[in-house]
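A.B. asks: Predicted model follows, preceded by the sequence.
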Amino acid sequence: MPQPLSADDLTDVIHTGHFELTSGLHSAVYNQTAVLHQDPARCTALCTQLLRELGREFDVVVAPALGAIVFGFECARLAGRPFLYSERAGGSQRLRRGQHLAPGQRVLVVENVLTTAGTVEEVLALVRGADARPVGVCALVVRRTVPYPWENEVPLVAVVRRDMPGHEPARCPQCAAGVGIDSPGSRRAS
């Protein structure tokens, strides 16, 4: 059995500097998971590991667009299950383009990076709103070690889970020190 992957295997994903995250928070750490799309075998290995660690049955995979589509699709392909993706529309995550969940379906939610987990919480609400049942969340990187409130009910597995603090811009130590900021994945990036 291959050894589990770790942060050491993701050195090209985990960057240090001064970054604006998608959440709007500032951090000294940024996770550029899109580089993994360039290596399908590596993406498959990561998704295989996540599914093995999750160890739960599910009927369908849902991933939020855009960053998690590749990983969600690969988890669905490996498990032989349907794949759906949600999109932000009207301020929240929604299934569109003829996609839908059926009542009672067991749903695996796949995300690339969790910081505040706001998007995952929206997807969980979307699943529950369709009378489907979330049975797990898989993520490549989770930027905190403290559990999210929903983890008591819906288990979360990740390749890397460690504290990577984020700061409100007004309280950012790097901003206070005059360090320039990069916004490589922020919704605010141009």
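C.D. replies: Okay, I see it.
A.B. asks: drop to CA atoms for contacts and neighbour counts, all remaining ones
C.D. replies: Noted.
A.B. asks: how about the strands in this structure?
C.D. replies: 14-20, 26-31, 60-64, 83-89, 92-95, 106-114, 133-142, 156-161, 166-167 (DSSP state E).
A.B. asks: would you turn those into JSON lines with mean neighbour count?
C.D. replies: Output for the strands of the chain, formatted as JSON lines (neighbours: other Cα atoms under 10 Å):
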{"stretch": "strand 14-20", "mean neighbour count": "17"}
{"stretch": "strand 26-31", "mean neighbour count": "22"}
{"stretch": "strand 60-64", "mean neighbour count": "25"}
{"stretch": "strand 83-89", "mean neighbour count": "19"}
{"stretch": "strand 92-95", "mean neighbour count": "18"}
{"stretch": "strand 106-114", "mean neighbour count": "25"}
{"stretch": "strand 133-142", "mean neighbour count": "24"}
{"stretch": "strand 156-161", "mean neighbour count": "21"}
{"stretch": "strand 166-167", "mean neighbour count": "20"}
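A.B. asks: another structure for you, compare them:
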Amino acid sequence: MNKIDVVDILKKSDALLEGHFLLSSGKHSNRYIQCAKVLRFPQYAKDVLSTVVEQIKDLEIDLVVGPAMGGVIVSYELGRQLNKETVFTERKDGVMELRRGFEVKPGARIIIAEDVVTTGKSTIETKKALEALGGEVIGVACIANRTNDDIGMPIYSAIKLDIQVHDAHECPLCKEGNIALVKPGSREFKELGM
């Protein structure tokens, strides 16, 4: 297999964005990775996630679970390449849960699939929901790992990105006032009025 250049694929698909972004944490950043732009091309999804499959193929995995929305396509593609069952969790009344008749067998070894791991919020919520059903979460597989914190499980990623993040009141882009703030993600912000 040829070496996959993940950064090149992210750039070709316009997935690495430059600007002034409001993150789901409420913090601001000058760059954002929009994995949906990569995942719209099946060959790019296959290529980028094949680098993650190489890292996890020898783990004993029974089930791949992707939190909706960002993890759905990622979990499908990982499951396809690993030949494993894939399902997804979703929020109901603000709580991440397994729905639609999906099941977790007691003791099932699970890998959570995400597009990007930044704070680990949805990953940790998904882990909690799966463990409550008797599953054993053995890690998270993602396209981009942006976290600098330990989220309590191994992270297997196609790329590790170090993107500067600022509290809103300390954001240099806000202070400059030249670039409008954009909220590119899917999570709702009730407390921020978005």
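C.D. replies: Structure's in. What do you need? Small disclaimer: the values here were computed from a predicted structure and weren't measured.
A.B. asks: Switch the strands of the first structure over to TSV; also include distance to T48 of the first structure.
C.D. replies: What follows is the strands of the first structure, written out as TSV (distance: least, Cα to Cα, whole Å):
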stretch	distance to T48 of the first structure
strand 14-20	20
strand 26-31	20
strand 60-64	14
strand 83-89	16
strand 92-95	25
strand 106-114	13
strand 133-142	11
strand 156-161	11
strand 166-167	29
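A.B. asks: out of those, nearest to S183 of the first structure?
C.D. replies: Across these, S183 of the first structure has its closest neighbour in strand 14-20 (4.8 Å, Cα to Cα).
A.B. asks: average offset between that closest one and the second structure?
C.D. replies: Superposed on the second structure, strand 14-20 of the first structure shows a mean distance to its aligned partners of 0.9 Å (mean Cα distance after the TM-score superposition for the first structure).
A.B. asks: corresponding residues in the second structure for that strand?
C.D. replies: Counting by TM-score structural alignment, strand 14-20 of the first structure falls onto residues 16-22 of the second structure.
A.B. asks: ditto for stretch 76-83 of the first structure
C.D. replies: The aligned range for stretch 76-83 of the first structure is 79-86, by TM-score structural alignment.
A.B. asks: Flag every buried residue along the matching stretch.
C.D. replies: 79, 82, 86 (16 or more other Cα atoms under 10 Å).
A.B. asks: V107 of the first structure touches D131, doesn't it?
C.D. replies: No. The criterion here is Cα atoms under 8 Å, and V107 of the first structure misses it with D131 at 10.7 Å.
A.B. asks: mind checking the longest helix of the first structure?
C.D. replies: Using DSSP state H, we find that the single longest helix of the first structure is helix 40-54.
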